[in-house]
Each structure stands twice: as C-alpha cells, then as structure tokens.
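Novice: Sequence isn't available, so here's the structure alone:
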C-alpha cells in the first residue's frame, strides 16, 4: 500500500510511465470523486493517481468535487499529496512552460464547498494555514527539480480564481498588487481541505501562458496553452522521476 498520491490537473489526465496495478472506485460522504483512483508503480514507487478534472478532462474548476477527491485519498491511506496544476504567469520570472513550486496562496474563489467542518459539530474547529504547503514535501520537490536541472522557481504566491473564464487585465493587475506571482483556478479549496485532513500537500505549477495583459500578445489562445503545457508536462515527468526516490 502506498501513502503518496498525485492529483493531475489540466495536461495531466493520464500519468505517463505509470504501470497500472488496478483502479479503485471510492464512494464518499461528500459525493463522487473526479474519477476512480488509479494505483500503480511510477519510477519504481507505488503511488495513487486521480485526475482532478476527470479522466476525459470534462469537469471545470468550479465544479470539481475537491472534498470527495481528498477524502477518497485519505480513506485509502494517503498521507502525502503532490498536486500538479496549470497556471498563468503574472511576474516576469513566471514565464510560459516554466515549473514553479509555490509557497503561498491567496483565495479569490467563492461558493465552493471549502471545508469539512460544517453541519452538526461538537465544537468549532480552526486549522493553521500560515504555511499552506507542506515544507518537507516542497523541499523534496525542489531538490528533485534541481537534480533534473529544470530551472524552476522555488517559491511564489498562487492566486486561486473562480473560473472557468480567464481573468481580465484589471483583475490580474489587482492580483499583482496583492502579491500574486501565479494565477490558477484549482489551488483552493484543495490546499485548505488537505490541511483539514492533515495531509502533507504541495503543488507543482506549470505555467501554461502569460496572465491577461502580461505577455506580448493581446489575447490568450488555447493553441499557445497547449504548446506550453506539452513542454511543461515533460519537465513534470522529469521532476517526478527524480522525486520518487526522495519520498
């Protein structure tokens, strides 16, 4: 049995190199996860894998059942979660196709089911979210990127927006003033829910495009996003290969 899981985002609905052992359908108190949990071996280590947007990439960010996904992983004994996410780059360093290992997050989402602590509770529960990503897991991911010579960014603030539309230039300007380096749509409530379940959680962000108003082009095209994701996901595979022996 493994204690490591990978949550795949846009561009990673299937995990290249995964030798599949079996797939497991899990029903949760919070509804159905995005898909079956796939168990297998990746670069010599047993892991679990779940595609955040579903096997066919059909679930938009605001309709992902984050609570079910993370509960299902904890239910099968997972204690460490590597989240892969496609993002937009806001600051000049966060250029397309680059990997980043963020260390902070700002939540701009709304109306998502964002906590397990609701309903008939015996007491009010708060969790510390000062450092939203697990330090040890982040360090291992950075060491793996260094080993693979990927030229990643070792920190940054991820701004989580509602989606599914992309942001306006003015919204990105506001996020920049708030201190965001990256913009994505799935970072929250996923990171907060992982903390509530006491899972070690960290994100590998793949910059798929310049955020609105930040690149040389006036508009963002899906062709551009696809090209950058192809390059970035190749680096994710190299990071994972270097990471598995470190876990």
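Specialist: Good, I have the coordinates. Please read all numbers here as calculations on a predicted model, not as lab measurements.
Novice: Only C-alpha atoms from now on, for both contacts and neighbour counts.
Specialist: Will do.
Novice: Show the contacting residues for the closest residue to residue 166 other than its chain neighbours.
Specialist: Nearest residue to residue 166, sequence neighbours excluded (Cα to Cα, 6 or more residues apart in numbering): residue 212, at 7.9 Å. By Cα atoms under 8 Å, 6 or more residues apart in numbering, the residues touching residue 212 are 166-169, 172, 218-220.
Novice: and these as JSON lines, adding distance to residue 195 and neighbour count?
Specialist: As requested, these are exported to JSON lines (distance: Cα to Cα, whole Å; neighbours: other Cα atoms under 10 Å):
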{"residue": "166", "distance to residue 195": "27", "neighbour count": "17"}
{"residue": "167", "distance to residue 195": "27", "neighbour count": "17"}
{"residue": "168", "distance to residue 195": "30", "neighbour count": "12"}
{"residue": "169", "distance to residue 195": "32", "neighbour count": "14"}
{"residue": "172", "distance to residue 195": "27", "neighbour count": "24"}
{"residue": "218", "distance to residue 195": "38", "neighbour count": "10"}
{"residue": "219", "distance to residue 195": "36", "neighbour count": "11"}
{"residue": "220", "distance to residue 195": "33", "neighbour count": "15"}
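Novice: re the thing from before, from residue 160, how far out is the residue nearest to residue 166?
Specialist: The gap separating residue 212 from residue 160 is 15 Å, by Cα to Cα, to the nearest Å.
Novice: Second structure for comparison follows:
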C-alpha cells in the first residue's frame, strides 16, 4: 500500500481530522525541516503530514528548506506526496475558490537550493522532468474533486515565482503570454526534488485570489485568508477521498 505524505501550504498548517500518533524531528544533510513531520491516521490510513511554511506559518516561500523537507519525507517512508498550494488565478477559468490539478509548470524562481545533485559528486545526474507531476496521482486528485462536486480544472500550467511579494500586472501579463494558468511561490523546487528522490508527486492548487491585473480590486491578505477559510474544507475532503480510495 502506498505511503502518502501531505505537504500543507498556506492555510493548511494543521490537518484537521489527523489523529497524531507521533511527531518526527529528523536530521537531514540539508538542515532542519519547516516543522516536525506528523505521523497519524487520516481517512482510515496512516499518513505523514508536513507544514511547508512551519507551524505556526512563519517561513516565507523563498526561505523554505525544500531539500530538507523532501529528504525527510523520503526518510520517514513516504512514497507519494500530495502537495497543497494556494495560488493566484491567471486564466479566466481560475476564479477564487476554483481548484486546479496542474499538469505542467514553469520555474521563474532564482537563488533557491534546487537540487540534491550538488557538491562533491561521483557523477552528474540529469532527471527527466518532461512531465513534472505523476499522472496516476493527478488522476486520483481529479477523480476526488469530481466526486466532491468541486469546481476544478483537470489541467493547468503552474508558474512558480520567487515571492514573497505578489507579482506586478506586467509580470502576470508575461506569465499569461508564456501559457501559465495559475501562479504560486512554492511549486519549485519542490516538484523537482521529489522527482530526484523518485517520489510520486502531484499538486492540488486552490485559487485564493485573481492574479495582478485580473481584477479591478486591490489584492488584500484579508481576501486571501477568507478564500483559504472557505476552501480548506473542500481540500481536506478531497484529500480524504484520495486516501480512502
């Protein structure tokens, strides 16, 4: 049976319904994880849970220790990662409260420790990253969203930006020209690191605001926080359906 890990993003620093049996503070060659890994029972099976931004939420996207997080999940026995991401909507279909299960991504980040293949190596390794998300895991998320009656898109291109600031109108226009549908700050290097360690990986993205220039209103944290509160119940029920399946 596949051992699942849930990577909680903004708005999901705790997994309601998770009966915690133990917490793991693992040493990694890359330093500490964002938070301890919680091990427990959720939807009738044992799962691992890690808060990407720490608990409480205090680690900004450009300072998340992605290498430590992914390494520790692998060390703890994870075989597949269900990553939850709060994103901005670029494509007109990606309104607030809409879900997207992206099939592709473009990395616009810089300066992040983005690979395990660094330092004193015996040989150079190049992973195939043509399709950054595991298709079978994507299909499970898509099926769960459909069964839950959520508004969702089964495909999309995720733009990973540096943060922690939000993007300018001109930057979003560029991302749209590049073919991006949603924009977030934590999709990379997380996905690539999971591939390097041969972990299955898929993203469940919740749109929490229109991207810059896609609305006449100013983007506020209050708006984003409300969208997170409104959407987290559906996130948890979707994850529970995947795990129960």
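Specialist: Cool, the structure landed. Bear in mind the structure is a predicted one, so any value in this text is a computation, not a measurement.
Novice: The longest helix along structure 2 against structure 1, how far on average?
Specialist: For structure 2, the helix with the greatest residue count under DSSP state H is helix 221-244. When structure 1 is superposed, helix 221-244 of structure 2 averages 1.1 Å from its matched positions, counting by mean Cα distance after the TM-score superposition for structure 1.
Novice: On the three-state scheme, the counterpart of residue 164 of structure 1 in structure 2 is what?
Specialist: Mapped onto structure 2 by TM-score structural alignment, residue 164 of structure 1 lines up with residue 164. The three-state label given to residue 164 of structure 2 by DSSP: H, G, I helix; E, B strand; the rest coil is coil.
Novice: Tell me if I'm right that residue 164 of structure 2 and residue 185 touch.
Specialist: Yes. Counting by Cα atoms under 8 Å, residue 164 of structure 2 touches residue 185, with 7.5 Å between them.
Novice: if we can go back for a sec, the match of residue 164 of structure 1: neighbour count?
Specialist: 12 (other Cα atoms under 10 Å).
Novice: list residues touching both of residue 164 and residue 185 of structure 2?
Specialist: Residues touching both residue 164 of structure 2 and residue 185 (Cα under 8 Å, 6+ apart) are 61-62.
Novice: dump the residue contacts of the match of residue 164 of structure 1.
Specialist: So residue 164 of structure 2 contacts 60-62, 185 (Cα under 8 Å, 6+ apart).
Novice: next one: residue 7 of structure 1
Specialist: By Cα under 8 Å, 6+ apart, residue 7 of structure 1 lies in contact with 49-52, 81-84.
Novice: State the distance from the closest residue to it other than its chain neighbours to residue 173 of structure 1.
Specialist: Nearest residue to residue 7 of structure 1, sequence neighbours excluded (Cα to Cα, 6+ apart): residue 83, at 4.7 Å. Separation of residue 83 of structure 1 from residue 173 of structure 1 (Cα to Cα) stands at 26 Å.
Novice: More neighbours: those two, which one.
Specialist: Per other Cα under 10 Å, whichever of residue 83 of structure 1 and residue 173 has more neighbours is residue 83, with 22 against 17.
Novice: Wait, a strand at that one?
Specialist: Yes. Using three-state DSSP, the assignment for residue 83 of structure 1 is a strand.
Novice: Do I have it right that it meets residue 206?
Specialist: No. Using Cα under 8 Å, residue 83 of structure 1 is not in contact with residue 206, being 10.8 Å away.
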